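**Student:** Sequence and predicted structure below; questions after.
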Amino acid sequence: MAMNQALPHSSWLAELPQQLAALDTQQLRRTRRSVAPLQGAHILVDGQPLLQFCSNDYLGLASHPDLVNAARAGAQDFGVGSGGSPMVSGHSTANAALEADLARFVQLPRALYFYAGFATNASVIPALVAAGDAVFSDSLNHASLIDGCRLSRADIQRYPHGDLAALDTLLTASPARRKLVVSDAVFSMDGNVADIPGLLALCERHDALLMLDDAHGLGVLGPQGRGSLAAAGLTGEQASPRVLYMATLSKAAGVSGAFVAGSEVLVEWLLQKTRSYTFATAAPALLARALQASLRLMEHEPVLRARLQARIQQLRAGLAPLLARTGWRLLPSDTAIQALVVGDNAAALALMEGLRQRGLWVPAIRPPTVLQGTARLRIALSAAHTEDDVELLLAALTELATP
């Protein structure tokens, strides 16, 4: 069929323009923007210089010279591609060394390095449970965990966000022999931290495995940034064989990819059975070299987390006077993710646009990413932000909140 030939009205493809128009009516159409880094937390967005509060680069490491130099040296040593899956020829000596460093950093027996975070969650869960098993998922879990649960074909039980009593009831009622509880450690749109000791206690009581996604906790929380599990005191000698720890390496670590860590036998099982590990091309060695440099900085440069915590406290204190007179809600969070709930989709988009006009980029998050009626600004803070940067944001929000 010629490319300019019209589709018949009966074709489902002919319905797509109307469906896109419906997204526009609901203020739900997403728009990509082309960006390039400038200095500090400043970026060029579609040609406009903006101060951004949207990046997950929580420690400001993505452009750190140590990482850039390590990646450059890795490219010189290994080239820019891996050439195969890890099970064939792609498991470079650099990737092997990174896995050992990751396990040491999070203080768990063994780690397995994946090329991407979404693929990790979507394929690890089906390697652990299948039809006839049961998986229990927090209602605010990330889409990658949700998709992994669906792909597993296990019986999916969603429990209300953070409700351990409801989870206990579901676990008690389940006849499944194999039970898996999956939860974000830091919830990506709210910024709050799961009750990890409480989740583990339930898993011990009900003979279940706990899988934690710490995408937004690694590098930020815990001693030396070792993550949410370390912050809960459940690593090293206190590590449990019932915990599978997953974290991405594209947030605070500043690079790309993800890993899982846990007991020797659990990680070996995933090495054998995880399809995205077996059949996908391995991550290039240059990224592993950059990530090793990132781990060293996270471990030995506490000033990065100190700067981030100072910006978090500054923002929360500065927003407090605005909340009472606007009806906005600032969700509880001690993490880099600060959610300012506006409510209405159009209002959140208008606030985002008002900030953009003032040289600030703060994303408006709308359904289905968040619940209906809870559209928000997701303010992501970084060690790259200065005190003046946060003051500019507070001043702009104050101006926009003034009738």
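**Tutor:** Received, thanks.

**Student:** drop to CA atoms for contacts and neighbour counts, all remaining ones
**Tutor:** OK.

**Student:** Verify the contact between S152 and D133 for me.
**Tutor:** No - contact between S152 and D133 fails when scored by Cα atoms under 8 Å: they sit 9.0 Å apart.

**Student:** These two: which has the busier surroundings?
**Tutor:** Applying other Cα atoms under 10 Å to S152 and D133 shows that S152 carries more neighbours, namely 22 against 19.

**Student:** wait, is P197 part of a helix?
**Tutor:** Yes - counting by DSSP: H, G, I helix; E, B strand; the rest coil, P197 is located in a helix.

**Student:** Contact partners for it?
**Tutor:** Residues counted as contacts of P197 (Cα atoms under 8 Å, 6 or more residues apart in numbering) are A232.

**Student:** Check which helices and strands the longest helix along the chain is in contact with.
**Tutor:** In the chain, with assignment by DSSP state H, the single longest helix is helix 302-326. On a contact count with 3 or more Cα pairs under 8 Å, 6 or more residues apart in numbering; DSSP states H and E, helix 302-326 meets strand 329-330, helix 387-401.

**Student:** Comparison target, given below:
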Amino acid sequence: MTSKTLDSFLNDSILDLKERGLYNEIDAVEGANGPVIQIQGKELINLSSNNYLGLATDERLKHVAKAAIESHGVGAGAVRTINGTLDLHITLEDKIAAFKGTEAAISYQSGFNCNMAAISAVMDKHDAILSDSLNHASIIDGCRLSKAKIIRFEHSDMDDLRTKAKEAVASGQYNKIMVITDGVFSMDGDIAKLPEIVEIAEAYDLITYVDDAHGSGVTGKGAGTVKHFGLQDKIDFQMGTLSKAIGVVGGYVAGKANLINWLKVSSRPFLFSTAVSPADAIASTKAIELLMESTELNERLWENGNYLKEGLKKIGFSIGNSETPITPCIIGDEKAAQQFSKRLFEEGVYAKSIVFPTVPRGTGRVRNMPTAAHTKEMLDESIAVYEKVGKEMGLI
């Protein structure tokens, strides 16, 4: 017999979320996650994936992944510190370091794991972390795990950051102080003010940490937000994911060799979780090689992003202050955002609604992610559907 207390909690909580328009229905994609997908037997233009460059279905990545399965098997077989470090993992980490312009890099099983691993390996209860108020959930959880004092500063507000950094240093309470920010904020598409952050960090001797999960492959002609600003020698931690623009799965931290050496002996997901598969490692390496060799996919991504933005703005949608291809259509009311997403689905466009707690209450939206793999015809069709549904619902 299951717990009546648990059943009551779950039933009441799920009902409450549904009544407030905050319950997320999960759809299964039937096949590959490309520019066009199939869900429930229906073909849809896909504007919800993070497959920014279309590499998740790239034939070159599939080829090397298949070869790696033949040569190395389907799994790493152990944690990295026993005998789960394959030559393919070393090759991947060397390639990441070259890509990011750092001395070394360490790879993890996911981007979320990176933030859980790296922050808590360096920061502890005697330290403080200055964290942007819109930082990703994995940063927030990583900060909490470290037990450091978390000091939030207003989103991209450099005056607030400077004031709070000055106060933290003057208090004399902390051994180390870190400032941590997303490079690209995934729900609004704006870019962190890294030059100003570095200036403040240098003035107050702050450790700098940039989560560039949505910047790698996108900003800096593909090399990321840190390189976009030419700050690879100024940022202590460059964290990123291999599951978005890179198209595979996993994450990494790039930085000085002594930092990476420390993470290899102290970060718990590295120590206690089996490494990514050989196929994932070699496919990620191949994707990074492609980005280092050519900016073609990156340029196509930006071209498509700008095209969709202009089209949605022209018909009257609010897309916020995005500086990247990430294109939010901000609706406001959570139930309206979910209904809007549902109607888009019915008309052949898959654009998932994003509501609290992923975004602040009252800022429900549909987040659009045009990729390098979309054609102009797909984007034109999507804009036409947005106009039809938007007018029908009185949103434009």
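**Tutor:** Looks like it arrived, so ask away. Since the model is a prediction, treat every value here as computed from it, not as a measurement.

**Student:** picking up where we left off before, nearest to L212 of structure 1, out of the helices and strands packed on helix 302-326 of structure 1?
**Tutor:** Of all those, it is strand 329-330 that lies closest to L212 of structure 1, at 25.0 Å by Cα to Cα.

**Student:** For structure 2, which segments are assigned as helices?
**Tutor:** Using DSSP H, helices in structure 2 cover 4-19, 59-72, 87-100, 111-122, 137-146, 158-171, 194-204, 225-228, 257-266, 268-272, 278-293, 296-314, 334-346, 376-392.

**Student:** and the angle from the first one to helix 334-346?
**Tutor:** Computed with axes from the mean of the first three to the mean of the last three Cα atoms, to 10 degrees, the direction of helix 4-19 of structure 2 lies at 70 degrees from that of helix 334-346.

**Student:** Then the fourth one?
**Tutor:** An angle of 140 degrees separates the directions of helix 111-122 of structure 2 and helix 334-346 when computed by the same axes, to 10 degrees.

**Student:** State the span of structure 1 onto which helix 111-122 of structure 2 is aligned.
**Tutor:** Using TM-score structural alignment, helix 111-122 of structure 2 lines up with residues 117-128 of structure 1.

**Student:** Can you state the mean residue-to-residue distance of that stretch versus structure 2?
**Tutor:** Its match in structure 2 and stretch 117-128 of structure 1 itself, once the structures are fitted together, sit a mean 1.0 Å apart by mean Cα distance after the TM-score superposition for structure 1.

**Student:** mind checking which of the helices of structure 2 is nearest P357 of structure 2?
**Tutor:** Among the helices of structure 2, helix 137-146 sits nearest to P357 of structure 2 (Cα to Cα), with 9.5 Å.

**Student:** thinking again about what came up before, can you add distance to L180 of structure 1 and mean neighbour count and give the helices and strands packed on helix 302-326 of structure 1 back as TSV?
**Tutor:** Converted to TSV, these look like this (distance: least, Cα to Cα, whole Å; neighbours: other Cα atoms under 10 Å):
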stretch	distance to L180 of structure 1	mean neighbour count
strand 329-330	32	18
helix 387-401	41	16
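
**Student:** Dump these to a markdown table, plus distance to D214 of structure 1.
**Tutor:** Formatted as a markdown table, these follow (distance: least, Cα to Cα, whole Å):
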| stretch | distance to D214 of structure 1 |
| --- | --- |
| strand 329-330 | 22 |
| helix 387-401 | 26 |
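
**Student:** which one of these lies closest to T235 of structure 1?
**Tutor:** Short answer: strand 329-330, nearest of those by Cα to Cα, at 31.4 Å.

**Student:** before we move on, the earlier item: closest to S48 of structure 2 out of the helices of structure 2?
**Tutor:** That would be, of the helices of structure 2 and by Cα to Cα, helix 334-346, which comes in at 10.8 Å.

**Student:** which part of structure 1 lines up with that closest one?
**Tutor:** Under TM-score structural alignment, the match for helix 334-346 of structure 2 is residues 345-357.

**Student:** what's the average distance of the matching stretch to structure 2?
**Tutor:** Mean for stretch 345-357 of structure 1 is 1.0 Å (mean Cα distance after the TM-score superposition for structure 1).

**Student:** Name the residues of that stretch that come out as buried.
**Tutor:** For stretch 345-357 of structure 1, burial by neighbour count (16 or more other Cα atoms under 10 Å) applies to N345, A346, A348, L349, L351, M352, E353, G354, L355, R356.
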